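[1] For reference, the sequence and a predicted model appear below.
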Amino acid sequence: MTDLDPNDTPVLAAGCVLWRRSPLDGTLRLCLVHRPKYDDWSHPKGKLKRGEDPLAGALREVAEETGFVAVAGVELSTVTYMAGGRPKQVRYWAAEAIAGRFTPNKEVDRVRWLSPAEARNRLTQFRDRELADELAAALRRG
């Protein structure tokens, strides 16, 4: 029997690349969240609760962080990286915002709805930029 180091077990998380069409001109807009704890811009995401379905967790995190109800679309890439000395694995979905309103909270103090190019420039992490590109390609494919 092998002893497993608990630090080798990934932290499981899920999130969405949240999008909607501009009510003014129909152009694609991506929702980015600003987390004051890290002073970064990212896609809404968070740790899964024990036994929680990843897609349900992703939609829960969107609602908690942005105030928006979303409809999930295609699953996007899973991203793995180190966080706090442990591997973190985040599954992502494309999700269309259908209703809601943002209210600042302890985790997220601002959201921005940006064009894909603007979102790409605002995102802090390169891995998040790749997800924005992946969403845009998925929507072009239909």
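    Yes, it's here.
[2] okay, CA-based contacts and neighbour counts for the rest of this
    Fine.
[3] so is residue 140 in a helix, a strand, or just coil?
    State at residue 140, reduced to three classes by DSSP: H, G, I helix; E, B strand; the rest coil: helix.
[4] If we ignore the residues flanking it in sequence, what's nearest residue 19?
    Leaving aside its sequence neighbours, residue 19 sits nearest to residue 30 (C-alpha to C-alpha, 6 or more residues apart in numbering; 4.5 Å).
[5] can you tell me the helix or strand for the one you found?
    Using DSSP states H and E, residue 30 sits in strand 28-35.
[6] adding another structure so you can compare the two:
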Amino acid sequence: MTDPRGPILAAGCVLWRPAPSGHGIEIALVHRPKYDDWSHPKGKRKRDETAEACALREVLEETGQRCEPGARLPTVHYTVDGRPKEITYWAARALGGTFTPTKEVDAVLWLKPTAARARLTQPRDRELLDAAVATSRH
């Protein structure tokens, strides 16, 4: 049976930056203490907020980074407490900023894609990482 409220709408980014070494890229992962997991920055859309505006806001709130969205990535679907959730993602290049730990996100790690892939908690996040690496111009 379909939930009359409709799906939970959210958005986020697979955030990347050129590696400081000058070779390849690094991916930002956020740690959420509530779930003790590592994931890509994302969050629920506000009323009348576009998916892209939500993704940029969530990246800024969770990582302190401003970013430039690039390729649209696959939309992720799963169920939370019996209600469908739909998360729209982009690959996004970090433009700079400063991380400040919060109750929601207490750590950000910048890792090479292979290390980020191993650290991610959810298999669906690994698939997004693979898609972002394949489409990001770096």
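    On my side now, so go ahead. As the structure is a prediction and not an experimental result, all values here were calculated from the model.
[7] got the contact list for stretch 88-102 of the second structure?
    By C-alpha atoms under 8 Å, 6 or more residues apart in numbering, the surrounding residues in contact with stretch 88-102 of the second structure are 10-17, 51, 55, 62-76, 107-108, 132, 135-136.
[8] Run through the strands of the second structure in chain order.
    With DSSP state E as the criterion, the second structure has strands at 8-18, 25-32, 37-39, 42-44, 65-80, 83-97, 107-111.
[9] Let me have those strands in CSV, adding distance to residue 123 of the second structure and mean neighbour count as columns.
    CSV is the format used below for these (distance: least, C-alpha to C-alpha, whole Å; neighbours: other C-alpha atoms under 10 Å):
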stretch, distance to residue 123 of the second structure, mean neighbour count
strand 8-18, 14, 24
strand 25-32, 14, 22
strand 37-39, 10, 19
strand 42-44, 16, 20
strand 65-80, 11, 16
strand 83-97, 15, 20
strand 107-111, 17, 18
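[10] I'd like to know which of those strands lies nearest to residue 2 of the second structure.
    With C-alpha to C-alpha, the closest approach to residue 2 of the second structure among the strands of the second structure belongs to strand 83-97: 8.2 Å.
[11] matching residues in the first structure for that closest one?
    Aligned using TM-score structural alignment, strand 83-97 of the second structure spans residues 86-100 in the first structure.
[12] just how off-centre is that stretch within its chain?
    From the chain centre to the centre of stretch 86-100 of the first structure is a distance of 4 Å (C-alpha atoms, centre = their mean, to the nearest Å).
[13] for stretch 42-57 of the second structure, same thing?
    Averaging C-alpha positions (C-alpha atoms, centre = their mean) puts stretch 42-57 of the second structure 12 Å from its chain's average.
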